[in-house]
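Participant: I'll drop the sequence and a predicted model, then ask my questions.
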Amino acid sequence: MREIRHRELLRMLPFDAQIVDALPSHEYKAAHIRRAIHIPVGHILRDAPTMLDRARPVVVYCRDSL
């Protein structure tokens, strides 16, 4: 895992990167990146294996990551 900047995320979008929003539900509903998949941080280990495609890049963001 590594940290990326906003510009790098924008470059990844055309290549079908999966964006995971790990914020609590109320924060996700208030604002999130378009196309982001909502998996709250406490559920990532449980839900990510069935919700994400291992063959595609994954970017996870949370409160301090934008």
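Facilitator: Now that the structure is in, tell me what you want to look at. Numbering: from 1, shown residues only.
Participant: can we go C-alpha only for contacts and neighbour counts from here?
Facilitator: OK.
Participant: Wasn't S65 part of a strand?
Facilitator: No - secondary structure of S65 (DSSP: H, G, I helix; E, B strand; the rest coil): coil, not part of a strand.
Participant: What is the burial count for it?
Facilitator: By other Cα atoms under 10 Å, the residues close to S65 number 10.
Participant: Helices of this protein, residue ranges please.
Facilitator: 6-12, 25-30, 44-51 (DSSP state H).
Participant: With distance to V60 and mean neighbour count added, can I get those helices in CSV?
Facilitator: Below are those laid out as CSV (distance: least, Cα to Cα, whole Å; neighbours: other Cα atoms under 10 Å):
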stretch, distance to V60, mean neighbour count
helix 6-12, 10, 11
helix 25-30, 13, 11
helix 44-51, 10, 12
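Participant: try this one next to it:
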Amino acid sequence: MREIQHRELLRMLSSGVQVVDALPTHEYATAHIRGAIHIPVGRILRDAPALLDRTRPVVVYCRDSL
């Protein structure tokens, strides 16, 4: 796992990366990256296997600085 910067994420989005927003529901409802899959941090281990494509890269964020 590694941290990426905003510009790198923008490049990755064009190549089919999956973006997971792990913020609480009320924060996700306020603002999130368009197309992000919402999986609150407490549910990632339970829900991610059913919601994510294991053949594609994944970027997870839980606090944004956008």
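Facilitator: Good, I have the coordinates. Note that the coordinates shown come from a computational prediction; the quantities given were computed from them, not determined experimentally.
Participant: Could you export the helices of structure 1 as a markdown table, including distance to V58 of structure 1?
Facilitator: Listed next are the helices of structure 1 as a markdown table, based on distance: least, Cα to Cα, whole Å:
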| stretch | distance to V58 of structure 1 |
| --- | --- |
| helix 6-12 | 10 |
| helix 25-30 | 18 |
| helix 44-51 | 10 |
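Participant: looking at those, which is closest to R63 of structure 1?
Facilitator: helix 25-30 (9.0 Å; Cα to Cα).
Participant: give the contact list for the spatially closest residue to H32 of structure 2 that is not a sequence neighbour.
Facilitator: Once flanking residues are discounted, H32 of structure 2 sits nearest to D21: 7.1 Å by Cα to Cα, 6 or more residues apart in numbering. The contact partners of D21 of structure 2, taken as Cα atoms under 8 Å, 6 or more residues apart in numbering, are Y28, H32, I33, A36, I37, H38, I39, P40, V60, Y61, C62.
Participant: and the residues you listed, which are buried?
Facilitator: Among these, those scoring as buried are Y28, H32, A36, I37, H38, I39, P40, V60, Y61 (criterion: 16 or more other Cα atoms under 10 Å).
Participant: didn't the last one look like it was pressed against P24?
Facilitator: No - using Cα atoms under 8 Å, Y61 of structure 2 and P24 do not qualify as a contacting pair, with a distance of 11.3 Å.
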